[in-house]
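Asker: sharing a model that was predicted from the sequence below.
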Amino acid sequence: MVTADVAPRPAHQVSTDARRDLLDWDPNDPQRWDSKVAWSTLWVTTFNLMLAFIIWYLPGALIPTLGTVTGWDLSESQSYWLLAMPGLTGGLLRIVWMMLPPMLGTRKMLTLSALLMIIPFVGWTWVVMLPTQPSYALLVALALAAGLGGGVFSGYMPSTSYFFPKSKQGTALGLQAGIGNFGVSVVQFVVPWAIGFGMFGLAGQLAHPQNAEPRQVWLQNPGLIFIPFAVVGVVLAWTLLKSVPVKANLKQQFDIFQNKHTWLMTMEYVLTFGIFSGLAGTFGMLLKQQFGPEYLTWVFLGALVGSLARMCWGPLCDRFGGGVWTVVSGIGVAASAGLVLFGQVTVADGETPSLPIFMTGMVLIFFFCGVGNAATFKQMPMIFPARQAGGVIGWTAAIAAFGPFLFSMLFNYLPRTAVFGGIIAYALLCAGIAWHFYARPGAEAKS
């Protein structure tokens, strides 16, 4: 039960000294829950979460083209390191943001986050317009700043969980995470389209794609399109959101680490979101390397399918439980990675793998990751008390956010066959854990 440390008052009454705080709020008690407040909070935070994913993956959508622009010289290794940086800060900042909801409240936390995200939006819009490549250190700094979009997730999701009863959290969190994840496919779809025409009379850049004719591009356009939406996100957060006065100091928040299920669910969420985020961040480079830059227009499909699955499976998880779907997710990811691996190992050296096999396997990985994403968000509020559930959601999300960093490093230094073989082994391990602890009849924490 989530309640404030104040005397009972009518449901969702606004206090006089903190006009945006909800008093005597308990979403599991129909008399002390306001569905309109809950759902309006969900839509505002989801809008901002989509923008967060857009800035988190904006460098990854720009970098494959940026390295071909006249005056710029990015090696393949440098490109992978830039792709890795948002994942590194995204994971680290999620550890910070997981602690903010009970310390700042939803409204202050979300408004501050939305304001900070404008900085990397402006930074990436500016730097791509420079006629020659700036210092690599500046590019690294901007890539690190984009990781803020990944970090805020661990504040947004736990905060939203305070507003919904357990019976609706699978649906609510599945919708928020699924629609929020659309930000990945949105930016991957918009960037190839938006860089193809001029806006406001601004000069473009000349790109020299490998094995293709030089062409004019306008890499600043995506930023110019998204910055106004980021400003709207700030205004919505400040004017429409309220906070549940859930209070917990740092010591209280760290008690989640004494529960073994915190660590087990971390493994499961790395399976679902760690692989999703890691492959989403490197999908463009994989397509460009193996099949050519002309196929970058299809990179959005993976994240789109995964996000749709995450959004649609929330109600199914509410009905059948999350544990069984986590098992399905693990088996499905393993089988799909096996299909990609098959396409890689059946070609001779120097030959190009089959594009249909590669795309089918990759899209299926994203699909089953989306199913598992919805399932794990249903499980955590069922396994843990309300205050701990928010912390566990934040912690597991923080560790899984290192996915873009991890996969960028793996693809930079290991053969693709080794990476997909590792995905198969890890997915099967997680499926076994989910079955034993959460899904089988008589499971210890059936959820």
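Answerer: Looks like it arrived, so ask away. Numbering: from 1, shown residues only.
Asker: only C-alpha atoms from now on, for both contacts and neighbour counts.
Answerer: Will do.
Asker: what sits closest to residue 399 if chain neighbours are left out?
Answerer: residue 91 (5.8 Å; Cα to Cα, 6 or more residues apart in numbering).
Asker: the one you found against residue 150, yeah?
Answerer: Yes - between residue 91 and residue 150 a contact is recorded at 7.2 Å, counting by Cα atoms under 8 Å.
Asker: what touches both of the two?
Answerer: residue 401 (Cα atoms under 8 Å, 6 or more residues apart in numbering).
Asker: re the thing from before, how near is the residue nearest to residue 399 to residue 60?
Answerer: Plainly put, residue 91 is 16 Å away from residue 60 if you go by Cα to Cα, to the nearest Å.
Asker: likewise residue 311?
Answerer: When residue 311 is compared with residue 60 (using Cα to Cα), they lie 24 Å apart.
Asker: now swap in residue 437 and tell me
Answerer: 37 Å.
Asker: so between those two, which is more surrounded?
Answerer: residue 60 (29 against 18; other Cα atoms under 10 Å).
Asker: report all helices and strands that whichever helix or strand the more buried one is part of contacts.
Answerer: Using DSSP states H and E, residue 60 maps to helix 35-66. The contact analysis (3 or more Cα pairs under 8 Å, 6 or more residues apart in numbering; DSSP states H and E) places helix 35-66 against helix 76-97, helix 106-127, helix 136-146, helix 148-151, helix 153-161, helix 166-194, helix 221-240, helix 275-291.
Asker: check the offset of the second one from the chain's centre.
Answerer: Going back to what we said before, that points to helix 106-127. 16 Å (Cα atoms, centre = their mean, to the nearest Å).
Asker: put this next to the first one:
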Amino acid sequence: MAVPTAPTETTTTPTTTAAAPVRRSGRWIDDWRPEDPEFWAAGGKKVARRNLIFSILSEHIGFSIWTMWSVLVLFLPAAEYGLTPDDKFLLTAVPAFVGSFLRLPYTFAVAKFGGRNWTIVSASLLLIPAIATAIVLEPGVSFSTLLIVAAFAGVGGGNFSSSMANINAFYPNRLKGMALGLNAAGGNLGVALVQIVGLIVLAAAGGVAASVEPRLVPALYIPAIVLVTVLSAVKMDNLSHASNDKRAMRDVIKDRHSWIMSLLYIGTFGSFIGFSFAFGQVLTQFLVPDNLPAGVTVATADPAVLKAAQAAASLDALKVIFLGPLLGSIARPAGGWLADRFGGARITLVTFVGMGLFAGLVLLASQEKSLALFYVGFISLFILSGVGNGSTYKMIPAIFRAKAQRHASEGADADWEANEARRLSSALVGVAGAIGAFGGALVQIMFRQSFLTYKNADAAYLGFIGLYVVCFAVTWFVYLRKSPSKLAGV
């Protein structure tokens, strides 16, 4: 079985005369020298910016399709669809898992097929879950059918990796952090947008039959997907110099830091995407009792009364759930900036302290039935996970750069070590991104098991606290404690 390979770059030696990128048919660019200041100023910057804009649009729609089931499950009352809370968590776990699995092959598809070409393919694939979901969502549909359709939504999760690999090839090293930060944040905002779309649909379709309402969410995305696909074909470019390093993936998985950083990314991005899928469901369960008549409980409520309470709770949840992903997405570039200023490991450590404390606050709010504390705790978890996303991504190149500097100080060839650091960093970004996304599926499974066993989410919150304690300890022990093996500058 062939080992997947990571996208790397080769740079043509700069010429003395600046020239615009050299193209051939099929929107391929053969001469691409972003590290050459004259080349960059003569047209390279403009080309890179244009590709970044349309890459963000494609990734943004991909995130929306990937996480649309976080909204759709709020439209599926148990009385009409026969779904229990644990069924709904499974419906959101499936696209999270499929999306994480697809991230690795999507990473390497850019060098194989070209960034523009793969963006066209990956964007057009989003039509499958959008159309299929719009067709099957109606009362009486089987749970197995819903699971299959939800799995197709996972294709949106792969877009992040291919988009990041593509933009990484367009920008010079000095600007990669800015470009990748904007690309990631723009994509993450797709989570908040689909939840806003859900709120608009629920508010605007008040007079439409309930069986039609959920179909409107994916249906509204169909023309947007077509538009983004066309724009990608017209406006984006392929870089012929991007290639796959046949050894990078094999080499990077042998490095212990790869597994350590993957764990930390589960704690940050896994929390962000997992909470994005689950927040609406957890909040709805929290709000249902408040929408029942005085003295009536979930166990004793008449089915019609319970259905009305669930519908009201879903509407209340949709009014606020987008705030978490929105603020978490905005916080991601801030995490990168703070990591540049104070060090990625320090910011990551503080992030896990805060996430552990606010997960404890959410647990307290759940036990005390305090809606205000619940909001504060969960929104803070989103913001801190966004900060942690930025800081952990900044740690990856810093780790391999520090190792390269250490080896160079011991007599190794400095240029070779610097190139090796860039090669392994690129590979680890793909690995950590895939494993971190898998953490989002684990969050759904933890919530589902908690509701199955205890009829509430408290056990899941305890599990999250335990995860953040482990991530805190690992960050401190490996990267911050005083030790002869400590890597400087991480």
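Answerer: Arrived safely. Here the structure is a predicted model, which is why all the values come from computation and not from measurement.
Asker: re earlier: aligned partner of the residue nearest to residue 399 of structure 1 in structure 2?
Answerer: Counting by TM-score structural alignment, residue 91 of structure 1 lines up with residue 100 in structure 2.
Asker: for its match, which residues are in contact?
Answerer: 154, 157, 158, 433, 434, 435, 436, 437, 438.
Asker: residue in structure 1 paired with the third one?
Answerer: It refers to residue 158 of structure 2. In structure 1, residue 158 of structure 2 lands on residue 151 (TM-score structural alignment).
Asker: residues touching that match, list them.
Answerer: 89, 90, 91, 92, 93, 94, 95, 96, 97, 398, 401.
Asker: which SSE is the aligned partner of residue 342 of structure 1 in structure 2 in?
Answerer: Aligned counterpart of residue 342 of structure 1 in structure 2: residue 364 (TM-score structural alignment). In the assignment (DSSP H and E), residue 364 of structure 2 maps to helix 344-368.
Asker: check residue 309 of structure 1 too.
Answerer: Counting by DSSP H and E, residue 309 of structure 1 is part of helix 300-320.
Asker: quick one: that helix to structure 2 mean distance?
Answerer: Compared with structure 2 after fitting, helix 300-320 of structure 1 deviates on average by 2.2 Å (mean Cα distance after the TM-score superposition for structure 1).
Asker: what residues does that helix touch?
Answerer: 167-182, 184-189, 276, 280, 325, 362-363, 366-375, 378.
Asker: that helix to helix 275-291, inter-axis angle?
Answerer: Orientation check (axes from the mean of the first three to the mean of the last three Cα atoms, to 10 degrees): helix 300-320 of structure 1 against helix 275-291 gives 150 degrees.
Asker: helix 300-320 of structure 1: which residues count as buried?
Answerer: If you call a residue buried by 16 or more other Cα atoms under 10 Å, then helix 300-320 of structure 1 has these buried ones: 300-318.
Asker: ok, and the closest non-adjacent residue to the equivalent of residue 426 of structure 2 over in structure 1?
Answerer: Matched to structure 1 by TM-score structural alignment, residue 426 of structure 2 sits across from residue 390. The shortest distance from residue 390 of structure 1 to any non-neighbouring residue, by Cα to Cα, 6+ apart, is to residue 158 (4.2 Å).
Asker: same question, residue 281 of structure 2
Answerer: Nearest non-adjacent residue to residue 281 of structure 2 (Cα to Cα, 6+ apart): residue 74, at 6.8 Å.
Asker: report the contact partners of that neighbour.
Answerer: When contacts are taken as Cα under 8 Å, 6+ apart, residue 74 of structure 2 is in contact with 280, 281, 284, 314.
Asker: against residue 408 of structure 1, how distant is the counterpart of it in structure 1?
Answerer: The equivalent of residue 74 of structure 2 in structure 1 is residue 64 (alignment by TM-score structural alignment). Noted for residue 64 of structure 1: a distance of 13 Å to residue 408 of structure 1, by Cα to Cα.
Asker: just to revisit the earlier point, once aligned to structure 2, how far is the helix holding residue 60 of structure 1 on average?
Answerer: Mean deviation for helix 35-66 of structure 1: 1.3 Å (mean Cα distance after the TM-score superposition for structure 1).
Asker: next, the angle from that helix to helix 153-161.
Answerer: Orientation note: helix 35-66 of structure 1 sits at an angle of 160 degrees relative to helix 153-161 (the same axes, to 10 degrees).
Asker: what residues of helix 35-66 of structure 1 count as buried?
Answerer: Under 16+ other Cα under 10 Å, the buried positions of helix 35-66 of structure 1 are 37-38, 41-42, 44-66.
Asker: and for stretch 365-377 of structure 2?
Answerer: Quick answer for stretch 365-377 of structure 2 (16+ other Cα under 10 Å): 365, 366, 373, 374, 375, 377.
Asker: for these, give me CSV that also has distance to residue 489 of structure 2.
Answerer: As requested, these are exported to CSV (distance: Cα to Cα, whole Å):
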residue, distance to residue 489 of structure 2
365, 39
366, 40
373, 37
374, 37
375, 36
377, 32
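Asker: for residue 40 of structure 2, state which of the residues you listed is nearest.
Answerer: Distance to residue 40 of structure 2 across the buried residues of stretch 365-377 of structure 2 (Cα to Cα) is lowest for residue 377, with 45.2 Å.
Asker: the closest one corresponds to which position in structure 1?
Answerer: So, by TM-score structural alignment, residue 377 of structure 2 is matched to residue 361.
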